[in-house]
Every structure is written in C-alpha cells, then in structure tokens.
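In: pasting a predicted model and its sequence here:
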Amino acid sequence: MNLFADAFAWLTSPDRFEGAYALPTLLSQHLLYTIVSVLVAALIAVPAGWLIGHTGRGREIAVALSGAARAVPSFGLMVLLVLLFGVLRIPEAAVVTFVLLAIPSLLAGAYTGLQAIDRRVIDAARATGMTERQVFWKVELPLGLPLLVGGLRSATLQVIATVTIAAYVNLGGLGWPIIQGIPLRRFDQVLGGAILVAVLALVVDLLLAAAQRAAVPTGLRVHSSARRERRAASAASSS
C-alpha cells in the first residue's frame, strides 16, 4: 500500500504540472499520436474492408495480412522503422508503426461487419430495386457499423498501449515516466505512469463501448430486447 500512496503523491505533486514533461503535456502527446495514427489507419483500412465485405473478394488475403500484422512485435517494428527512416524522422517512424498496428483491427471490423449481415436482407434490398450504392449506404453500412466501431475500439486501445513505448525513442507520451523511472528505480513514478495509461485506456474504452451500443440500429435493439423477453418468459414458464 505504501507504493500506491507514493504513486498517488507523485501524481499529485505540483512538480508534475510544470516543465516540458508535465503530465498534461505528456497526455496531449499520447492522445495526439493515438488520434493521428488511428485516423490514418482508418483511411486505409475501412474503405478496403468495406470493399471486401461488399464484394466478398479478397477476404483470405485480408485475413492473412491481418494475422501477420498482429504477430509483429511492436517495439521491434518501431526500432526497425526508426533505423530505416533515420533519427531526424523518428515521429514519422513511430506513427507508421502505430498505423500498421491499428490496421488489422479496423480492417477486420469493416469487412466482418458487412459479411455478418444476413444475405436475405441484402437480397431483399436488391429486389426492391436499390442500386449497389444504395444497398451499401442504406443497408450494409448501418447494419455493419457496430462491428466497425468494435474494430475501432480494439485498434484504439492497442495504439494507446503501444504509444507508451514511444518514450524509448524520446517522443514523450505517458510512457515517459515509466521508461525514465525504471533505470532510476523510481517505482512510485513507474506505477504512477502505469496508472495514467490504464485510466486513459479505461476511459477511452468506456466511451467507445457506449458508441458501439449507440451504433446498433434501433430496430435491431428492439428486436433483441423482445427476443430476450421471450426467452425470459419461456424460462420462467418452464420452471
């Protein structure tokens, strides 16, 4: 408990809010790298995932690429890209690393969201005379949005966790207290930094979880609620 008390004291010290490594500055750096990386990854992965989900072509390639990207160690990838880009382009190398790590979850969320839709719904939309563009925008996109937001949620949390190692290459972020505190044996500082990263991830996860629930179309929410009520009534009558 003393370590947690020391970590809390470190977090609330006035010194943590002054200078180049003030906690608000580190938090803003962490969020900046996260937002930029996820946005760039979304611009690449979401259209590709929608195309795969709508046409049904290229799924095997997407699955293979996503699996390979998930297997790459993030720290090793970042160090490799820093060496390739050069020491003057460390921020660009870090952003490319985070983008590559965010793409698999976004790609999977985009194409599985469309492929999970009952084909009878798509056929019915086409039978009413909808064009392929109308089918996508009015049927596939709304129904596939919850899984896409789920992919965004997973990608964002992974990037938040990975941005922590950006401090190894002197890019700041909430990982800086952890990286600096380990060799100095400042375990209160290390724990304080870890708490900040965990709290940030938890807050973002709660926000995106709420967004994922809100993305479910109203009709599906009503249908799901009615189905649960029928199951509950059936279980009560059988007991």
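Out: Cool, the structure landed. This is a predicted model, so every value here is computed, not measured.

In: use CA for all of it now, contacts and neighbours both
Out: Will do.

In: run the chain-centre distance for the longest helix along the chain.
Out: Counting residues, the longest helix found in the chain (DSSP state H) is helix 23-55. Centroid separation for helix 23-55 versus its chain: 8 Å, with C-alpha atoms, centre = their mean, to the nearest Å.

In: take this one as well and set it beside the first:
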Amino acid sequence: MNTLAASWDWLTTSANWQGDNGVWNRLAEHLYLTVVCLALSCAVALPVALVLGHLGKGGALAVNVSNVGRAVPTFAVLVLLLLSPIGTWGSWPTIIALVLFAVPPLLTNAYVGMRGVDQDVVRAARGMGMTGSQMLFRVEAPLATPLILTGVRIAAVQLVATATIAALAGGGGLGRIITAGFNLASTPQVVAGAVLVAAFALIVETIFVGAQRAAPAWARGSGG
C-alpha cells in the first residue's frame, strides 16, 4: 500500500477519531489554542495600531519592529521561552510564541488601513466638531475595517498552520497526531496529520472570506 492510500486508510478509520488522542479531541484543542491566541493577539495589536494610525506618529516604527520579529522562527522563540523561567508556566510559552507570531499582520494591516482613510473625510469630521476619540471610532476605524479584517483573517490562518508547534512543548492540537506518527515511524499518520492541518486552515480561510463577503458594504470596502 502506497503512502497516500495508507494515509487515506488512517483518516477513514473511525478508531483514529475517537478518544483523548483521536482527531476530534485534537481538533478541539487546536481550535481552542487558535481562538485564544487570536483573541490575545487582537487585544495587543489592534489598540496600538488604531491609536498610532489615528495619531500618525510612531506607527511606521512599530510596524517595522513587528515585521522584523517575523524573521525570527516561531519555533526558535518557543525554544527560548521553554528554556527561560516562563517554561514552567504550562502552555504559556506556546501561547506567547504564537501571539508574537500573529501580531505583525494584525498590526500592519490595521495601521495601513487607518492611514489609508481619506483625509478629506477626516477633515470634514473634524470640521463638524468631532473629538479625537469620536473620529477614531466613528470615522477612521469603520473605514479601515476591511483591511483590519484582512489582517485578522491572515493571522487566523497562520495560527492554525503554526499551532502544530504546541505538540513540541507537550501541548495538544493536531500537531500531536504528527509527532505521534514520527514516534511510531508511521509516515501515513504523519501525512494524515499534515492533511488535517491543511484542511483546517482552508476551512478557516473559507469561513473568514465568506463572512467578509456577507458583511455590510462598509466592512467589505465596497461602496455598494
């Protein structure tokens, strides 16, 4: 039996989907880790990007610093965190590494979206007597929403693909299926695990694209 056929056989064996080590449980762990890291990344990156984009100061430096951070492999960050005192904090080394990985696309897209707002609209809002916070939340942020949502989508898909590193730190997720396959010298299981991760990433991408298309015109960046 060739590898692809054996991998399909692994995926279609019901026993591999049940129990603590089964696909359903690992998928739930992977989804939970992705959602937590995405929420934390948004909480860190979006307020900074919105404020800097509104002020028009310091944003370029913040974006460049975050993009430099993208050059550092997430696995290397995880290893350094595991070797530090943070390594004793349970799943936090993995979460911190993934959050740092997801921040750059969120920060970059949100900042670019804010700076791309039509300045005639901003000046008109200022002329109407709007305060800085009113312009930020009622004018600039809504107009920047399409790019902000694009950043969230990119970060979510990247997190799904990269969250497999949790298995290297003893965490859960679909990465455990891949590492278990390596430990068992089972190439079909490794391939099956990789297929599951890729399929999950494609599903997340499709959900975000569909949600954005179904959103109001202003959230799609469309005038009608």
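Out: Ah, there it is. These numbers come from a predicted model, not from an experiment.

In: hang on, the earlier thing: the helix or strand just after the longest helix of the first structure relative to helix 23-55, how many degrees between them?
Out: Using DSSP states H and E, the next helix or strand after helix 23-55 of the first structure towards the C-terminus is helix 59-71. If you take axes from the mean of the first three to the mean of the last three C-alpha atoms, to 10 degrees, helix 59-71 of the first structure sits at 160 degrees to helix 23-55.

In: neighbouring contacts of helix 59-71 of the first structure?
Out: Residues outside helix 59-71 of the first structure that contact it (C-alpha atoms under 8 Å, 6 or more residues apart in numbering) are Ile52, Gly53, Leu100, Leu101, Ile103, Pro104, Ser105, Leu107, Ala108.

In: can you rerun that using 7 Å?
Out: Helix 59-71 of the first structure is contacted from outside by Ile52, Leu101, Pro104, using C-alpha atoms under 7 Å, 6 or more residues apart in numbering.

In: trace Arg115 of the second structure over to the first structure, please.
Out: Here Arg115 of the second structure is matched to Gln115 in the first structure, going by TM-score structural alignment.

In: can you report how many residues neighbour the nearest residue to that match once chain neighbours are set aside?
Out: Once flanking residues are discounted, Gln115 of the first structure sits nearest to Gly53: 5.4 Å by C-alpha to C-alpha, 6 or more residues apart in numbering. Residues near Gly53 of the first structure, counting by other C-alpha atoms under 10 Å, number 25.

In: list the contacts for Gly53 of the first structure?
Out: Listed by C-alpha under 7 Å, 6+ apart, the contact set of Gly53 of the first structure reads Tyr111, Thr112, Leu114, Gln115.

In: excluding sequence neighbours, find me the nearest residue to Gly192 of the first structure.
Out: Per C-alpha to C-alpha, 6+ apart, closest to Gly192 of the first structure is Ala7, 4.9 Å.

In: so which strand or helix has the one you found?
Out: In this structure, Ala7 of the first structure sits in helix 2-12 according to DSSP H and E.

In: give me the mean deviation of that helix from the second structure.
Out: When the second structure is superposed, helix 2-12 of the first structure averages 1.8 Å from its matched positions, counting by mean C-alpha distance after the TM-score superposition for the first structure.

In: how about stretch 102-109 of the first structure?
Out: With the two structures superposed, stretch 102-109 of the first structure lies on average 1.1 Å from its match in the second structure, counting by mean C-alpha distance after the TM-score superposition for the first structure.

In: mind listing the helices for the second structure?
Out: For the second structure, the helices defined by DSSP H cover 3-11, 23-55, 59-69, 74-83, 92-115, 119-127, 132-135, 141-162, 175-183, 187-214, 217-220.

In: quick one: closest of these to Leu168 of the second structure.
Out: helix 175-183 (7.8 Å; C-alpha to C-alpha).

In: what does stretch 196-204 of the first structure contact?
Out: With contacts defined as C-alpha under 7 Å, 6+ apart, stretch 196-204 of the first structure is touched by Leu157, Ile160, Leu174.

In: can you list the buried residues in it?
Out: By neighbour count with 16 or more other C-alpha atoms under 10 Å, stretch 196-204 of the first structure contains the buried residues Leu196, Val197, Leu200, Ala201, Val204.

In: stretch 73-87 of the first structure now?
Out: Across stretch 73-87 of the first structure, burial judged by 16+ other C-alpha under 10 Å covers Ser74, Phe75, Leu77, Met78, Val79, Leu81, Val82.

In: now do the contacts for the second one.
Out: For Phe75 of the first structure, the contacting residues are Ile165, taking C-alpha under 7 Å, 6+ apart as the criterion.

In: same thing with the fifth one?
Out: For Val79 of the first structure, no contacting residues are found, by C-alpha under 7 Å, 6+ apart.

In: ok, it to Val96 of the first structure distance?
Out: Distance, Val79 of the first structure to Val96 of the first structure, by C-alpha to C-alpha, to the nearest Å: 11 Å.

In: can you check Asp205 of the first structure too?
Out: From Asp205 of the first structure across to Val96 of the first structure, the span is 23 Å (C-alpha to C-alpha).

In: next one: Ala41 of the first structure
Out: In terms of C-alpha to C-alpha, Ala41 of the first structure sits 9 Å off from Val96 of the first structure.

In: now Val38 of the first structure
Out: To Val96 of the first structure, Val38 of the first structure is 10 Å away according to C-alpha to C-alpha.

In: compare those two (neighbour count), which wins?
Out: Ranked by neighbour count (other C-alpha under 10 Å), Val38 of the first structure and Val96 place Val38 first, with 26 against 19.

In: please identify the most buried of the helices of the second structure.
Out: Highest mean neighbour count of these: helix 92-115, a mean of 25 (counted as mean count of other C-alpha atoms under 10 Å).
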